[in-house]
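J.: just coords:
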């Protein structure tokens, strides 16, 4: 693991996620970026209005809070952090920052008091993690950091897993963690692709990776995953973020959204189309910096 990014709105839950990310950065020897966005509805300002017209007190407050947070992290964790205070829409700015700063993992709290973080638990949860170009670690509000040794990966055994497992094994290697692939079978879930076919594909594509596979019957997928995580002391639960078409959506309800809403353990989401960093790294994203 090389670069972590954690957004904050300075709420209690977001601050908890920042400290979680700081502990993770120290544990893995990673670079840590902390970002705050100052957002004003586009309808509230004409395009010609200069940046100075934005509430200067809010900008000053945001910058001061970021610096206080950076100092606190330095004193607590002996960790140098890079801070970004940006003006504009949250999701595009964070995604641009991910790409321009070669971020490997975004760490986010499940709730917040303002801007988009206030709605992370709900419809915006799936919106954000679907648009994220890299893995996202969603941290429950009361979660405390512990060294990650075991990661459970929830698979329906109906999907081509290569793109997701490639990311997962990379994250696991950075954490020094073992991967446990878990398939919870339910009578309400269709079994379209033979399980043996999926397992052969995984073994063929990842011959050098160590992992375990378990299949458990349960009438409710989310409850089954929860029980597996708790009984086997998993540190993270990983899920794939799939872009299903209309036909597939008729047969699959959003397991990922349910897991995010129930948030019983840190949730690692893996995108279907992860970015590949190739261009030279600029110092700032395409958003408008403030201050």
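T.: That came through, no problem. Note that the coordinates shown come from a computational prediction; the quantities given were computed from them, not determined experimentally. Residues are numbered from 1 along each chain as shown.
J.: use CA for all of it now, contacts and neighbours both
T.: OK.
J.: ok, residue 4 - how many residues close by?
T.: Around residue 4 there are 23 other residues, counting by other C-alpha atoms under 10 Å.
J.: next, the one to line up against it:
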């Protein structure tokens, strides 16, 4: 892996995600880890907030001071073989990510998930939504209490209708890197779904059979709950899903959350662009 990009707002959750990214960088011999803080002040987001005297030079100075501290701390984890570089910017986060992706060969973006209802907060959060809808590289979301470990068992959540038209090279690149046991849970709409998409199932097997893989099919109406329980019951270290831009990830998980079937998982979630 050439470069990992870790996003930070200097919160404890972001620090944990940066530690996780640093651990991955060391293990997989990543050439570069970039720590990024965007202190862009969105006028729309601030419209209904109390009036506060913002001083852009002060914000910039504080951001640069903290990013330098984080750079030093993450360098201790990565060791000397990975270059840790800190960047601060007053541009919108998605613009900076797009620029860095093009210039630095970024292969993965890492960010934290906050609070007890982790998934709801990160998916509703504008940064995560914008990142998922704008980036063409994997996005790794780290819960605040996720153990820092190398993924040895990964749940791959598959919707065949999305999978059949998805670009597969990023998925195989990720699986080649992790060399983990892969537990595929195929989200089926009904029992006939497997017959209707027989060709797609065959393509799925052709792609994944070379790996250490097991297959499961689920017709559970609550997709998020089904995936969450499956991952927890199998002691998974990571969940991977494919995101259809401007569509599936938010609706994919939101129902179970709004019905208080909260995703109280401490399992990192990797979102691959479709």
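T.: Sure thing, it's come through. What you see is a predicted model, and the numbers here were worked out from it, not measured in a lab.
J.: Break down the stretch 51-200 of the second structure into its helices, ranges please.
T.: Remark: helices assigned in the stretch 51-200 of the second structure by DSSP state H, counting those that start in this stretch are 56-78, 93-104, 118-124, 126-134, 160-163, 169-178, 193-196, 198-208.
J.: Run through who's touching the third one.
T.: Spelled out, that is helix 118-124 of the second structure. Residues outside helix 118-124 of the second structure that contact it (C-alpha atoms under 8 Å, 6 or more residues apart in numbering): 112-115, 128-129, 143, 249-250, 253-254, 257, 263-265.
J.: Return the member of those residues nearest to residue 87 of the second structure.
T.: Distances from residue 87 of the second structure to the contacts of helix 118-124 of the second structure, taken as C-alpha to C-alpha, are shortest for residue 112 (17.5 Å).
J.: Looking at the first structure, name the residue matched to the closest one.
T.: In the first structure, the residue paired with residue 112 of the second structure is residue 109, using TM-score structural alignment.
J.: cool, residue 100 of the second structure as well?
T.: Applying TM-score structural alignment, one finds that residue 100 of the second structure aligns to residue 97 in the first structure.
J.: And for the closest residue to residue 98 of the second structure other than its chain neighbours, the neighbour number?
T.: Sequence neighbours aside, residue 135 is the residue nearest to residue 98 of the second structure in space, at 6.8 Å (criterion: C-alpha to C-alpha, 6 or more residues apart in numbering). By other C-alpha under 10 Å, the residues close to residue 135 of the second structure number 19.
J.: Please verify my assumption that residue 135 of the second structure contacts residue 271.
T.: No. Counting by C-alpha atoms under 8 Å, residue 135 of the second structure stays clear of residue 271, with 10.4 Å between them.
J.: Quick check: closest non-adjacent residue to the alignment partner in the second structure of residue 131 of the first structure.
T.: Under the alignment (TM-score structural alignment), residue 131 of the first structure pairs with residue 134 in the second structure. Excluding the flanking residues, the one nearest residue 134 of the second structure by C-alpha to C-alpha, 6+ apart is residue 94, at 6.7 Å.
J.: dump the residue contacts of that neighbour.
T.: 127, 130-131, 134-135.
J.: can you check residue 30 of the second structure too?
T.: Applying C-alpha under 8 Å, 6+ apart, the residues near residue 30 of the second structure are 1-4, 24, 82.
J.: what do you get for residue 237 of the second structure?
T.: With contact taken as C-alpha under 8 Å, 6+ apart, residue 237 of the second structure is in contact with 149-154, 267-268.
J.: again, only using 6 Å
T.: Residues in contact with residue 237 of the second structure, defined by C-alpha atoms under 6 Å, 6 or more residues apart in numbering, are 151, 153-154, 267.
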